[in-house]
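Student: Give me a 3D structure for the following:
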Amino acid sequence: MDKAPKAAGASARVDDPAFPAHRAPRCRSLDELDAQVIHCRACPRLVAWREEVAATKRAAFRDWEYWGRPVPGFGPPDAAVAVVGLAPAAHGGNRTGRMFTGDASGDSLFAALHAVGLASQAESIDADDGLTLRGVRLAAPVHCAPPDNKPTPEERDTCRPWLAAELELLSPTLRTVVVLGAFGWQALFPVLSAAGWEVPRPRPKFGHAVRVTLPGTDEGRNTLNVLGCYHPSRHNTNTGRLTFPMLVDVFREAARLSDL
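Tutor: Below is the predicted model:
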């Protein structure tokens, strides 16, 4: 079993629920953060599920060697836009090792980013397909694929320090956060509040195309725009709840607000 490096006279095992809270704040770059995330085993249910899926596989991907670990964020360290989703898909990011890559949600997401000029290509097939993002970083409140795509509140809270550290490292350039779905919306605002932004009370309700502007702070926080967007899940796109033009419009607005 891997162990976390010791820091400041303390240590935390990767299978300790305190591991994210111990390691995430000590990371000084996104590369360092990503390297720590992929070793995390803090949530036993998620570890068991992601590894079971990686071993049993889906018939269509029987020749794949699944990633089967926590999936780190993806995108440049100076991104002006962060996209906060839910969690990796069992046969998407959990298979490919890259957020939103290899599943139906990613098909819609990357096509929309490409349409706005924020992705180098419209398809995201695997981690070595050459895709790059311009000014955008993909993040998630939960880094492991959960059963039925439903992390528990405890799992969300255990994983929260990774998201908090990611947004902290992005804060010098961050101008806009696009939140895909209500789960990400609920997970994000406590992180922003703890990071120093003044979040309205009661907290804003999630909705598609909802925009919340958090003023900058004397501590150097930039004015931050938070945009709600329905999650580009197969259910939402197949039923027409979220159309491709709707998704493109959200990212076009995010790019405008962030001067991209």
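
Student: contacts and neighbour counts: CA atoms only from here.
Tutor: Will do.

Student: Could you pull out the helices in the stretch 151-260 of the chain for me?
Tutor: For the stretch 151-260 of the chain, the helices defined by DSSP state H, counting those that start in this stretch cover 153-170, 182-194, 234-239, 244-257.

Student: Kindly compare burial across those helices and name the winner.
Tutor: helix 153-170 (a mean of 20; mean count of other C-alpha atoms under 10 Å).

Student: For residue 183, which non-adjacent residue is closest in space?
Tutor: Leaving out its chain neighbours, the residue that sits closest to residue 183 by C-alpha to C-alpha, 6 or more residues apart in numbering is residue 86, at 6.3 Å.

Student: same check, this time on residue 132
Tutor: Of all residues not flanking residue 132 in the chain, residue 120 sits nearest, at 5.4 Å (C-alpha to C-alpha, 6+ apart).

Student: That neighbour: neighbour count?
Tutor: 16 (other C-alpha atoms under 10 Å).

Student: again with residue 82
Tutor: Neighbours of residue 82 under the rule other C-alpha under 10 Å: 26.

Student: Isn't the residue nearest to residue 132 up against residue 135?
Tutor: No - using C-alpha atoms under 8 Å, residue 120 makes no contact with residue 135, being 11.4 Å away.

Student: Can you give me the buried ones in stretch 65-77?
Tutor: For stretch 65-77, a neighbour-count test (16 or more other C-alpha atoms under 10 Å) marks 66, 67, 68, 69, 70, 71, 72, 73, 74, 75, 76, 77 as buried.

Student: Sequence B follows; please return its structure for comparison with A:
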Amino acid sequence: MDESGTRPAGPSPPDSEDSAFPSFHAARSGGLTELDARVADCRACPRLVAWREEVAATRRAAFRDWEYWARPVPGFGPPDAALAVVGLAPAAHGGNRTGRMFTGDASGDFLFAALHAVGLASRPTSTHRGDGLELHGVRITAPVHCAPPQNRPTPAERDTCRPWLSAELRLLGPGLRTVVVLGAFGWQALLPVLADAGRPLPRPRPVFGHGTQLTLPATGSRPELQVLGCYHPSQRNTFTGRLTFPMLVDLLARAADLAGLTDGGPAA
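Tutor: Purely as a prediction, here's the structure:
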């Protein structure tokens, strides 16, 4: 308190268009529900805001009757998830339309079918929010929460959005044991988040690859963390056979085992 006996006011919250909006609110979110609501309000990247809203206004003919979400897409999954899946960003006519990560596009169809095959999703398809899909022990998120033009966020957009991912992993708490990273962009975005969170990374930093496994030692109350690289289930990868369905199922089963989500109990 100051000399007058009143408590000094804290910093004023930045507007949603301010580049400081993510860092301010991510650090102050006390739970995933609050964080998800803040994410959905963000307008900190002008190019992404303009693109997501333009896509929603023009739409695809197949979705002309849809009311697009056209906002940042929060993560999806239980707050005590032991496994996190980190992608790239929402698709323009997928998550940007449905409001849920990996929902409503071919990549999501591939991913949710594999999650269901491993027992991590209640159904093999995801079409819209409220379709009854539930995830078991896994949360899906991305380093960029708005659909970017040509699926390519800029480094500045990635960095502006980074506090949301940092806060999400923090709020998952010590129960988080494994992270699957879909694609090189997600891998490059995640490693600085882990370093900033006090997770010591090897030097040189490991290069992304399908099946790459990075083991980060326990720190404080947090257990050892396993980070697995996986090719992104984009149509470019799945149509060419670079990523096959058995490959994805095998990697997710390995991740579930490491996270303690199989009958064998918690991972060692």
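
Student: Okay, the equivalent of the residue nearest to residue 132 of the first structure over in the second structure and residue 172 of the second structure: tell me how far apart.
Tutor: Matched by TM-score structural alignment, residue 120 of the first structure corresponds to residue 122 in the second structure. Between residue 122 of the second structure and residue 172 of the second structure the distance is 21 Å, computed by C-alpha to C-alpha, to the nearest Å.

Student: just the strands in the stretch 101-250 of the first structure please.
Tutor: Using DSSP state E, counting those that start in this stretch, the strands of the stretch 101-250 of the first structure run over 136-139, 176-180, 211-214, 224-229.

Student: In the third one, which residues are buried?
Tutor: I take that to be strand 211-214 of the first structure. For strand 211-214 of the first structure, the neighbour count (16+ other C-alpha under 10 Å) marks 211, 212, 214 as buried.

Student: packing partners for that strand?
Tutor: Packing partners of strand 211-214 of the first structure (3 or more C-alpha pairs under 8 Å, 6 or more residues apart in numbering; DSSP states H and E): strand 224-229.

Student: any idea of the angle the strand it packs on forms with strand 176-180?
Tutor: Computed with axes from the mean of the first three to the mean of the last three C-alpha atoms, to 10 degrees, the direction of strand 224-229 of the first structure lies at 20 degrees from that of strand 176-180.

Student: Quick one: residues in contact with strand 224-229 of the first structure.
Tutor: Strand 224-229 of the first structure is contacted from outside by 174-181, 185, 206-216, 247, 250, 254, 257, using C-alpha atoms under 8 Å, 6 or more residues apart in numbering.

Student: Show me what residue 61 of the first structure lines up with in the second structure.
Tutor: Alignment note: residue 61 of the first structure maps to residue 63 in the second structure; criterion TM-score structural alignment.

Student: quick one: contacts for that match?
Tutor: Taking C-alpha under 8 Å, 6+ apart as the definition, residue 63 of the second structure has no contacts.

Student: The same query, at a cut-off of 10 Å, please.
Tutor: By C-alpha atoms under 10 Å, 6 or more residues apart in numbering, the contact list for residue 63 of the second structure reads 56, 93, 97.

Student: Of those residues, which belong to helices?
Tutor: The members of the contacts of residue 63 of the second structure that map onto helices under DSSP state H are 56, 97.

Student: how about CSV for the contacts of residue 63 of the second structure, with distance to residue 50 of the second structure added?
Tutor: What follows is the contacts of residue 63 of the second structure, written out as CSV (distance: C-alpha to C-alpha, whole Å):
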residue, distance to residue 50 of the second structure
56, 10
93, 15
97, 15
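
Student: Most neighbours among the contacts of residue 63 of the second structure, which one is it?
Tutor: Among the contacts of residue 63 of the second structure, residue 97 has the most neighbours (other C-alpha under 10 Å), with 27 neighbours.

Student: Translate that one into the numbering of the first structure.
Tutor: Aligning on TM-score structural alignment places residue 97 of the second structure opposite residue 95 in the first structure.

Student: For its match, which non-adjacent residue is closest in space?
Tutor: Using C-alpha to C-alpha, 6+ apart and skipping the chain neighbours, the partner closest in space to residue 95 of the first structure is residue 66 (4.2 Å).

Student: Could you check how far the one you found is from residue 52 of the first structure?
Tutor: Residue 66 of the first structure sits 10 Å away from residue 52 of the first structure, going by C-alpha to C-alpha.

Student: any residues in contact with both of these two?
Tutor: Joint contacts of residue 66 of the first structure and residue 52 (C-alpha under 10 Å, 6+ apart) are residue 90.

Student: What is the neighbour count of the aligned partner of residue 149 of the second structure in the first structure?
Tutor: Aligning on TM-score structural alignment places residue 149 of the second structure opposite residue 147 in the first structure. For residue 147 of the first structure, the neighbour count with other C-alpha under 10 Å is 16.

Student: All set, thanks.
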